[in-house]
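1. I need the structure of the sequence given here:
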Amino acid sequence: MVEPYASTAQLAQSGIVYERLFSEAECERIRSALLTARDWAPAHVVNASDTGEEAIELMPEVRLAEVSEFAGVRKVMNRFCRRIEQKLVPGLVAEFGKSDIEPQEFCAIRYTQGGRYLPHRDNGGSLDHRAFSVVCYLNEDFVGGGTCFPDMGFQIEPRTGMAIAFPSEYLHAALPVEAGCKQVLVSWIRGGPAIAWI
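-> The predicted structure follows:
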C-alpha cells in the first residue's frame, strides 16, 4: 500500500526537516552538469551477513539506481554542501540540540523507470558515523518515486529544489518510479554523541 503524502504537521512531529535548497533554475543547471559526470555506475548495497561481516554488493532486487560521486563536476557537490550548512544544519541543531554536525558524504542518484530502494536504514555497522540523511529532489517530472517512511505511515512528495533531512536510523524507502527519471542529491551528516531519537 502506498502511504499518503505527509502534511507539514506530520513532518514537524516526526523530526524531519524540510527546506528549499535550490530554485528550479538552479536544479536545471545541476541536472545539466550531472549529465557530464564521468562516474555513473549501478548503486550498491552494504549487506551484513549473519556473522556480522559486511559486503558491498549489487542487489538490484533491493536497490535499482545509478550513483555518481561527482567526477568532473565537483562544483555541484561543493554547492550542495554549502546549502546544507546554510539551510538544513540550523534546523537540525534546533530540532535535536546537536551543534557538532557537518555534511561529509555526498552523491547524486538517478532512478529510471522501475528504479527503487526497498525499506532500509542509512546507518549501522560501518555506517554508524551517519547521524542524519539528506535527500534533495532535483526534479518532479516523473510518476511515483516518493520517499516513504513506513514506520510513520506517510511519504514525502518530491518537489523540485526541496530537501528533507532526517535521522539516519529512520526506516525509509525510495518508492518505484513508474515513469520518467527521478534525480536527487544525497548527503550523510556525521555527528558526535548519540542523539535521543524521537
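
2. Please count neighbours and contacts with C-alpha atoms only from this point.
-> Fine.

3. Name the SS class of the residue positioned nearest the centre of the chain, please.
-> Nearest to the mean C-alpha position of the chain, by Cα atoms, centre = their mean, lies residue 135 at 3.0 Å. Following DSSP: H, G, I helix; E, B strand; the rest coil, we place residue 135 in the strand state.

4. Let me know the helix or strand that the nearest residue to it once chain neighbours are set aside is in.
-> Leaving aside its sequence neighbours, residue 135 sits nearest to residue 186 (Cα to Cα, 6 or more residues apart in numbering; 4.7 Å). Here residue 186, judged by DSSP states H and E, is contained in strand 182-190.

5. Go through the host helix or strand of residue 89 and flag the buried ones.
-> If you go by DSSP H and E, residue 89 is part of helix 89-96. Buried residues in helix 89-96, counted by 16 or more other Cα atoms under 10 Å: 89, 91-92.

6. Based on its surroundings, how many neighbours for residue 8?
-> Burial of residue 8 is recorded as 11 neighbouring residues (other Cα atoms under 10 Å).

7. still on that earlier bit, my read: the residue nearest to the centre of the chain touches residue 164, true?
-> Yes. Using Cα atoms under 8 Å, residue 135 is in contact with residue 164, at 5.4 Å.

8. wait, what's in contact with the closest residue in space to residue 188 that isn't next to it in sequence?
-> Once flanking residues are discounted, residue 188 sits nearest to residue 133: 4.6 Å by Cα to Cα, 6+ apart. Taking Cα atoms under 8 Å, 6 or more residues apart in numbering, we find residue 133 in contact with 122, 165-168, 186-189.

9. Another sequence for comparison is provided below:
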Amino acid sequence: MSITGSTQQVTPELRKWIVEQAEAGHSADSVLKAMIASGWSEDVAIDAMEETLRGHLEGKAVAQGLPPAVPVPDPPLAESPLYLDAGDRRVAVLQTMVAPRVVVFGSLLSDEECDALIALATPRLARSLTVATKTGGEEVNADRTSNGMFFQRGENELVRRIEQRIARLVNWPEENGEGLQILQYGPGAEYKPHYDYFDPAEPGTPTILRRGGQRVATIVMYLGEPAKGGGTVFPDVHLEVAPKRGNAVFFSYERPHPTTHTLHGGAPVLEGIKWIATKWLRERRFD
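-> Next comes the predicted model:
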C-alpha cells in the first residue's frame, strides 16, 4: 500500500489489496487498522473499504445470476438518532435492522390523521386486489383477505402532507411513490407472506415496470389497532412488528430477489379491526 499525493487517492492497487484481505478472512477492523498504520486517514480508509467491498460483493452477486442492485430509500440513521426530522413532524426511531433493512418508526401519524384517513377511505372500500405479474393487471388473491382502496398521489391536502413527510423521512422523491393504499382487516383476515417487488421472471413484469420501474421500498402505517393479532411478520428473520396506531414499519430491497430477506406478511387478526396505510416506493417517477 502507498499514499499517492497529499490528497490520498484511492488506487486500483489499494482496492485489490482490500479485496484480498477480505477474502483471506481478515476482519474489517484489522484491515482498517493496517491502513491507518500505513498512513491513510481514517475517513479515507473507511470510505475506500466500504466502496470497494460493496462493489466486490455486487460483482459476485451478479456473477451468480442475481439481478443487479439499485439505489433504495435510506433514512439517515448513521448516527443512531432517537428521532428524525420529517419536516412537519418529529418521528421516533424505535427499532432498526440492517439485513434486511427494517426500521420501525414511532408517531409517524397523529391520531387525527389516522381517523381522517379511515373516514375518507371507508366509503370507497372494496375487496383488495394484488398485482398479477403473469399479465401485468390486477386480480383477487386468496392470500390477501382484506378490503381496501387507493388515493391518487396528492389527491387531497392530508395525503399530500403525509407523502411529503415520508419523502423527507426516507430520502426519496415524492413522485417515485405509488398512491397511498388504505386497507381494512377484520377478524381472521390476513395477507400471507410475500415479496413486494415484481418478479423479473414473470411475463407481466415488463409491463408493470413501465410505470416507474421496480418497487424498492415499502412503508406500512398503522391507523387502527386490533385487540389481538395483525402484526407485520418477517419470517426469514423471525421479526414481528406490532400494529400500534400511528407507528409504521419501513423496509427496502435493493434487488428483486429472496436474498433481500424481505419476505413479509400481515398476520391474521384475532380480535377487532386492523387498519393500515401502505406506501410503495419505485425506482423512478410513478405515473
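
10. Residue 175 is in contact with residue 149 of structure 1, correct?
-> No. With contact defined as Cα under 8 Å, residue 149 of structure 1 does not count as touching residue 175 (10.1 Å).

11. Residue 140 of structure 1 matches what in structure 2?
-> In structure 2, residue 140 of structure 1 lines up with residue 225, judged by TM-score structural alignment.

12. Its match and residue 245 of structure 2: what is the separation?
-> Distance of residue 225 of structure 2 to residue 245 of structure 2, given as Cα to Cα, to the nearest Å: 6 Å.

13. repeat for residue 30 of structure 2
-> From residue 30 of structure 2 to residue 245 of structure 2 the distance is 45 Å (Cα to Cα).

14. which of the contacts of residue 133 of structure 1 lies closest to residue 114 of structure 1?
-> residue 186 (19.5 Å; Cα to Cα).

15. Quick one: map residue 150 of structure 1 onto structure 2.
-> So residue 150 of structure 1 corresponds to residue 235, using TM-score structural alignment.

16. show me the contacts for its match.
-> 193, 263-264.

17. now swap in residue 130 of structure 1 and tell me
-> 122-123, 168, 188-191.

18. What lines up with it in structure 2?
-> By TM-score structural alignment, residue 130 of structure 1 lines up with residue 215.

19. nearest spatial neighbour of that match, skipping sequence neighbours?
-> In space, and not counting its chain neighbours, residue 215 of structure 2 is closest to residue 282: 4.2 Å by Cα to Cα, 6+ apart.

20. wait, is residue 85 of structure 1 part of a helix?
-> Yes. Remark: residue 85 of structure 1 belongs to a helix, assigned using three-state DSSP.

21. To which residue of structure 2 is it aligned?
-> In structure 2, residue 85 of structure 1 lands on residue 164 (TM-score structural alignment).

22. Now do the same contact list for that match.
-> So residue 164 of structure 2 contacts residue 174 (Cα under 8 Å, 6+ apart).

23. show me what contacts the counterpart of residue 271 of structure 2 in structure 1?
-> Alignment note: residue 271 of structure 2 maps to residue 179 in structure 1; criterion TM-score structural alignment. Shown in contact with residue 179 of structure 1 (Cα under 8 Å, 6+ apart): 112-114, 142-144.

24. Ends of stretch 58-68 of structure 1, what's the gap?
-> 15 Å.

25. What is the burial count for residue 156 of structure 2?
-> Neighbourhood size, residue 156 of structure 2 [other Cα under 10 Å]: 10.

26. wait, residue 238 of structure 2
-> As a measure of burial, residue 238 of structure 2 has 7 neighbours, counting by other Cα under 10 Å.

27. Good, wrapping up.
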